[in-house]
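Visitor: this one's sequence-less:
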């Protein structure tokens, strides 16, 4: 009676050991899949941040590029205004000088 019982216990122990190894393998595979998903998600997030940063920097550069000519036009307008005011002042002084002379 002991021999069949020992054989049954031995086969049950081997079956449990095999199940335990299968369970460990399945757990390891699941952990690997989770790690791969986390890595992919992180890579995607980094790529998204890099793309958003590139777009923001590009927009800022475009704004700077457009601001340069606008500043040039403003400077030219100021220069033209100063020239006109200077000419008007010079003309007024000449007229005043002629008026005093006559």
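Guide: It's in. Every value quoted in this text rests on a predicted model; they were computed, and no experiment measured them. Numbers count the residues shown, from 1 in each chain.
Visitor: C-alpha only now, for contacts and for neighbours.
Guide: Fine.
Visitor: the residue nearest the centre of the chain: what secondary structure?
Guide: Central residue of the chain (C-alpha atoms, centre = their mean): residue 53, 2.5 Å from the mean position. Here residue 53 is helix, with the state taken from DSSP: H, G, I helix; E, B strand; the rest coil.
Visitor: put this next to the first one:
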């Protein structure tokens, strides 16, 4: 029984170590995912800036029409 418990402990320890080391290395899919995230964030920022410029232009047109 004691040998069986030791075997279980060793197997669990090896499993945790394997998972821990497997999570540290980034593969090509993880790197591509990060690049996609960064690109989407930049695109969102660019759209937000464009929206702000359109809103500012609309405000200027409104001000010009009101005068």
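Guide: In hand now; what should we look at? Bear in mind the structure is a predicted one, so any value in this text is a computation, not a measurement.
Visitor: please state their TM-score.
Guide: Superposed pair, TM-score by TM-score structural alignment, normalised by the length of the second structure: 0.61. Supporting alignment: 42 aligned residues with a C-alpha RMSD of 0.9 Å.
Visitor: sorry, back to before: show me what the residue nearest to the centre of the first structure lines up with in the second structure.
Guide: Alignment note (TM-score structural alignment): residue 53 of the first structure has no counterpart in the second structure.
Visitor: before we move on, what about residue 33 of the first structure?
Guide: When the second structure is aligned by TM-score structural alignment, residue 33 of the first structure is paired with residue 57.
Visitor: roughly how far apart are its match and residue 63 of the second structure?
Guide: Separation of residue 57 of the second structure from residue 63 of the second structure (C-alpha to C-alpha, to the nearest Å) stands at 10 Å.
Visitor: shared neighbours, those two?
Guide: Applying C-alpha atoms under 8 Å, 6 or more residues apart in numbering, one finds that no residue jointly contacts residue 57 of the second structure and residue 63.
Visitor: in which helix or strand would I find residue 37 of the second structure?
Guide: Under the criterion of DSSP states H and E, residue 37 of the second structure resides in helix 28-66.
Visitor: and residue 29 of the second structure, how many neighbours?
Guide: Per other C-alpha atoms under 10 Å, the neighbour tally for residue 29 of the second structure reads 9.
Visitor: how much space separates the aligned partner of it in the first structure from residue 12 of the first structure?
Guide: Residue correspondence to the first structure (TM-score structural alignment): residue 29 of the second structure is matched to residue 5. For residue 5 of the first structure, the distance to residue 12 of the first structure (C-alpha to C-alpha) stands at 10 Å.
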